[in-house]
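>>> My questions concern the predicted model and sequence given below.
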Amino acid sequence: MAFFSILLPFLFASFAFCHFLPHLPPFLQKASAEDRRRYDKIVTSPNDTKAVINTNLQSWASSAGVANEYNNFTTARQQRAQQFQNAVTGNLTDQALQLFTNLWSIRQNDQITRLAECQQIRAALNATGWDRVLERLVPIPPPTVEGPPSPGCFPRPPHSTPFGGRRGPMPAGEGQRREGPTAQGARLSNSTDDEK
């Protein structure tokens, strides 16, 4: 029993180390750490259109030596997206089909940035009369560019930290000491200057 209690932390550490990158696509697992950073920089570029991002990713894959794996991955992803689209359009009718077709055309438009894509999808969902029902009925098509959502895509609520705390810098004037009778360090007594 003592042997296993000593061995157990090493087993978890080795398991975590060996399985550190399984969530990454196969072409990124074979890329170096520097190449993964370059990939992340390309994908998270806020000002590039999706067409420019895809072109940059093609050149990145050839320079990183993973062009074959990248092309196989993107081809398989496009086939899965087309199968998804065929399955969904075959099962939706009326307003739900119209909304999905609108979302699909937004996703397929390569002349917009990823942030504009997110904003257009949100606007399309908000434009429906009963958007909460349709949001749950209509799946959002998969993105054409792999990677995390564009910065600014999902706005943070005003109180996003536990207990309503703040993150980041405070606006000007907040957190400064106030003058007056309720300021910190003010004498809190019932006596006035006349009573002295």
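Thanks, I have it.

>>> switch to C-alpha atoms for all contacts and neighbour counts from now on
Fine.

>>> Gln85 - how many residues pack around it?
17 (other Cα atoms under 10 Å).

>>> Which element, helix or strand, includes it?
Taking DSSP states H and E as the definition, Gln85 sits inside helix 67-91.

>>> Tell me the helix or strand right after that helix.
helix 94-108.

>>> okay, the angle between that following helix and helix 67-91?
Interaxial angle of helix 94-108 relative to helix 67-91 (axes from the mean of the first three to the mean of the last three Cα atoms, to 10 degrees): 160 degrees.

>>> Which strands and helices lie in contact with helix 94-108?
Contact partners of helix 94-108 among helices and strands, from 3 or more Cα pairs under 8 Å, 6 or more residues apart in numbering; DSSP states H and E: helix 114-127.

>>> If we go by neighbour counts, what in the following helix or strand past the helix it packs on is buried?
Toward the C-terminus, helix 114-127 is succeeded by helix 131-137 as the next helix or strand (DSSP H and E). Residues 134-135 are the ones in helix 131-137 that count as buried (16 or more other Cα atoms under 10 Å).

>>> this is the comparison structure:
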Amino acid sequence: MTLLCDGFPAAAEATAPSYSSNGYVLWRPFLSSNGLAFLRHQVDRVLARTHASVSTEWIMNVHLLGESWLLDLAMEKHLLDAVQRFCGPDITLLQTHLFCKPQGITLDDLVAPFSGALVVLPGQHQLTLLPSEASDHIQFDRVLSSAFVDQHKSFRYGLHAGEAAVHHQWLPHASEGNTTLPYRRVIVLRYIATSVLETEAVALWRVCPG
């Protein structure tokens, strides 16, 4: 079963040129209807088995714990072709992340901004290191300075069922609160150019087809 919809390759090719200037692209469509149903089931299953001591917003790298469906998604041929447009011909899956933000944030759930839309600062990835200030946020000890954010026009977008977005690693982004859904379920796949890891002498695990 292919997890991606037939229209994805064309959509990915059409949106790719704006990535370098904006720092993000939206993939609409992305998942097939069968792929969406399958991934919803898998995420819900993992979520139900997650220990109460583990934050549902930080379920990390469970593909290393036997959840091979995450690797199946990450290694979809058309997805890899699309990622290579941004990272080059040799890429590594750096991390998988299930981000399930409880009400009160989707690859498959988001239907309106108040369900937890994402907010980005287009083009600011080109500046690399941005001005920050200390924060008492539960997850981050530093955040972008409010003065910097106020100087730049933000863009808010929501994703409907089976859609996806790609962010440059330096693109400023944030998620708004989820006020309508029991959980906002997101599958995050983080890829990196293999050459970066080789420069740092990081040991790599390679998958050979066949």
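Cool, got the structure. Note that the structure is predicted; figures quoted are calculated from it, not measured.

>>> After superposing, what score do the chains get?
TM-score of the superposed chains, computed with TM-score structural alignment, normalised by the length of the first structure, equals 0.28; 97 aligned residues with a Cα RMSD of 5.6 Å.

>>> on that earlier part again, what's the helix holding Gln85 of the first structure packed up against?
Using 3+ Cα pairs under 8 Å, 6+ apart: helix 67-91 of the first structure touches helix 26-29, helix 50-64.

>>> and the ones you listed as JSON lines, adding mean neighbour count?
Compiled in JSON lines, those are given as follows (neighbours: other Cα atoms under 10 Å):
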{"stretch": "helix 26-29", "mean neighbour count": "17"}
{"stretch": "helix 50-64", "mean neighbour count": "17"}
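
>>> what's the closest of those helices to Asp35 of the first structure?
For Asp35 of the first structure, the closest of these is helix 50-64, at 6.4 Å, according to Cα to Cα.

>>> That closest one versus helix 67-91: what angle between them?
Going by the same axes, to 10 degrees, helix 50-64 of the first structure makes 150 degrees with helix 67-91.

>>> returning to that earlier point: could you say which one of the helices and strands packed on helix 67-91 of the first structure comes nearest to Arg77 of the first structure?
Each of those has some distance to Arg77 of the first structure by Cα to Cα; the shortest is helix 26-29, at 12.5 Å.

>>> Packing partners of that closest one?
Helix 26-29 of the first structure makes packing contacts with helix 67-91 when contacts are defined by 3+ Cα pairs under 8 Å, 6+ apart.

>>> list the buried ones in the helix it packs on?
So for helix 67-91 of the first structure, counting by 16+ other Cα under 10 Å, buried means 67, 69-70, 77, 81, 85, 88.

>>> Let's have those residues in a markdown table, adding distance to Arg36 of the first structure.
Formatted as a markdown table, those follow (distance: Cα to Cα, whole Å):
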| residue | distance to Arg36 of the first structure |
| --- | --- |
| Ala67 | 14 |
| Glu69 | 14 |
| Tyr70 | 13 |
| Arg77 | 19 |
| Ala81 | 24 |
| Gln85 | 30 |
| Val88 | 33 |
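
>>> Which one of those is nearest to Ile6 of the first structure?
Glu69 (40.6 Å).

>>> If you drop the residues flanking it in sequence, what lies closest to the closest one?
Spatially, and ignoring its direct neighbours in sequence, Glu69 of the first structure is nearest to Phe27 (5.1 Å; Cα to Cα, 6 or more residues apart in numbering).

>>> Using JSON lines, lay out the helices and strands packed on helix 67-91 of the first structure together with distance to Arg136 of the first structure.
Converted to JSON lines, these look like this (distance: least, Cα to Cα, whole Å):
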{"stretch": "helix 26-29", "distance to Arg136 of the first structure": "31"}
{"stretch": "helix 50-64", "distance to Arg136 of the first structure": "27"}
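
>>> Good, wrapping up.
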